[in-house]
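Q: Here is a sequence together with a model predicted from it:
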Amino acid sequence: METLSRLSEEVGAVLLSKKKVLVTAESCTGGGIATAITDIAGSSAWFDRAFVTYSNEAKMEMLGVSSETLSAFGAVSEPVVKEMVQGSLHHSNGTVAVAVSGIAGPSGGSVEKPVGTVCFAWMDLSGWLKIETCHFNGERAEVRRKAIHHALKELQKHFIDEQGSE
């Protein structure tokens, strides 16, 4: 697995070349995606802000996630990350966003959503939307690191694939 620093640099380069501005909405990663990004000098040219919405109240207040969605599906769900990613674009100057919510452990898991379950959503203002749920093995720090890496890797992959289709 490449380093987060190298991956962040590569994501930044492609976002800069496409004149895109990233915003993050993070729960289980606790701002880790934003940290990886802002560790890169010059990232202010392609990164706007991060919403660290660990509690359900923060998801509702800062991102507009509905209480009905949270009640029906739980915070770790594809419907919730979809609302998180939409809200992050609505409440920022971003043009592309990633949202993540998961169960990093060691507790908090269930049969339906075991520890290591992480939901992601990526979206941009041109209409691209990708939502998926992954399961990562490992201790809390490793689950979080894998989630951060995956969030950035999928951004990179999307823009590389997009370049290839132009």
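A: In hand now; what should we look at?

Q: can we go C-alpha only for contacts and neighbour counts from here?
A: Noted.

Q: If you count neighbours, what's buried in whichever helix in the chain runs longest?
A: Ranked by residue count and defined by DSSP state H, the top helix of the chain is helix 140-164. For helix 140-164, a neighbour-count test (16 or more other C-alpha atoms under 10 Å) marks 140, 143-156 as buried.

Q: Below is an additional structure, to be compared with the one above:
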Amino acid sequence: MNVADLLDRAKAQGVMIATAESCTGGMVAAALTDIPGSSAVVDRGFVTYTNAAKQQMLGVRADTLDAHGAVSEEVAQEMADGALRNSGAQLTVSITGIAGPGGSEFKPEGRVCFGLAVEGQRTVTETVEFGALGRDKVRLAARDHALDLLSRGLLEPAQN
């Protein structure tokens, strides 16, 4: 996946992009903005590491966090939707996960939940189990997966 190609396709389609990141701490936004000219398509990035930040910046509901925990597809969906609602973007990706070290029996290290929101489409979510690769590798894998999701969002809009 070539980030420059992703940005070129977004520009050609007149699509602005925003990110909503937790465990990656802005790595997706950084990968996008490392490319010269990215300001034509990158609107903003939300780094919402705490639950309070997810609620304040993206409108994630407290009852969703209480019921499912921060690392869940439900929260990933609300993060992606909140980024769409609170930006000038038409395409957003969200990431929330457990990079490690640690985790639990129910939410192991390497579990990352993603959301992809495309204006006018139903938001899609997925969970990827990267495994206990170590913090750095999980974060890099999550960044790359999110960039792939953005690319897919441009090529094949989410299904209604």
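A: Received the coordinates, thanks. The model shown is predicted, which means the values in this text are computed figures rather than measured ones.

Q: which strands and helices sit next to the longest helix of structure 1?
A: helix 4-17, helix 32-38, strand 117-124 (3 or more C-alpha pairs under 8 Å, 6 or more residues apart in numbering; DSSP states H and E).

Q: if you set the cut-off to 6 Å instead, what comes out?
A: Using 3 or more C-alpha pairs under 6 Å, 6 or more residues apart in numbering; DSSP states H and E as the contact definition, helix 140-164 of structure 1 packs against no other helix or strand.

Q: so it versus helix 4-17, what angle?
A: Put simply, helix 140-164 of structure 1 runs at 30 degrees to helix 4-17, going by axes from the mean of the first three to the mean of the last three C-alpha atoms, to 10 degrees.

Q: which residues does the residue nearest the centre of structure 2 contact?
A: Centroid check for structure 2 by C-alpha atoms, centre = their mean gives S94 as the closest residue, at 2.0 Å. Listed by C-alpha atoms under 6 Å, 6 or more residues apart in numbering, the contact partners of S94 of structure 2 are T19, A20, E21, A76, M79, A80, F114, G115.

Q: will you turn those into TSV that also has neighbour count and distance to F46 of structure 2?
A: Shown next, in TSV, are the contacts of S94 of structure 2 (neighbours: other C-alpha atoms under 10 Å; distance: C-alpha to C-alpha, whole Å):
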residue	neighbour count	distance to F46 of structure 2
T19	32	6
A20	33	5
E21	29	6
A76	32	13
M79	34	9
A80	30	10
F114	29	14
G115	29	14
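
Q: Could you list which of those belong to strands?
A: T19, A20, E21, F114, G115 (DSSP state E).

Q: could you dump these to a markdown table with distance to A62 of structure 2?
A: Below are the ones in strands among the contacts of S94 of structure 2 laid out as a markdown table (distance: C-alpha to C-alpha, whole Å):
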| residue | distance to A62 of structure 2 |
| --- | --- |
| T19 | 21 |
| A20 | 17 |
| E21 | 18 |
| F114 | 19 |
| G115 | 18 |
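
Q: Nearest to P101 of structure 2 among the residues you listed?
A: Nearest to P101 of structure 2 among those, counting by C-alpha to C-alpha, is E21 at 18.3 Å.

Q: Tell me the counterpart of that closest one in structure 1.
A: Counting by TM-score structural alignment, E21 of structure 2 lines up with E26 in structure 1.

Q: Make sure that match is actually in contact with Y54.
A: No. Using C-alpha atoms under 6 Å, E26 of structure 1 is not in contact with Y54, being 7.2 Å away.

Q: Tell me the secondary structure at the residue mapped onto A75 of structure 1 from structure 2.
A: Under the alignment (TM-score structural alignment), A75 of structure 1 maps onto A70 of structure 2. Using DSSP: H, G, I helix; E, B strand; the rest coil, the structure places A70 of structure 2 in coil.

Q: If you tally nearby residues, what's the number for A70 of structure 2?
A: A70 of structure 2 has 23 neighbouring residues, counting by other C-alpha atoms under 10 Å.

Q: G110 of structure 2 and T123 of structure 2, how far apart?
A: 23 Å (C-alpha to C-alpha, to the nearest Å).

Q: Just want to know which of those two has more residues nearby.
A: More neighbours surround G110 than the other of G110 of structure 2 and T123, with 26 against 21 (other C-alpha under 10 Å).

Q: Fine by me, thanks again.
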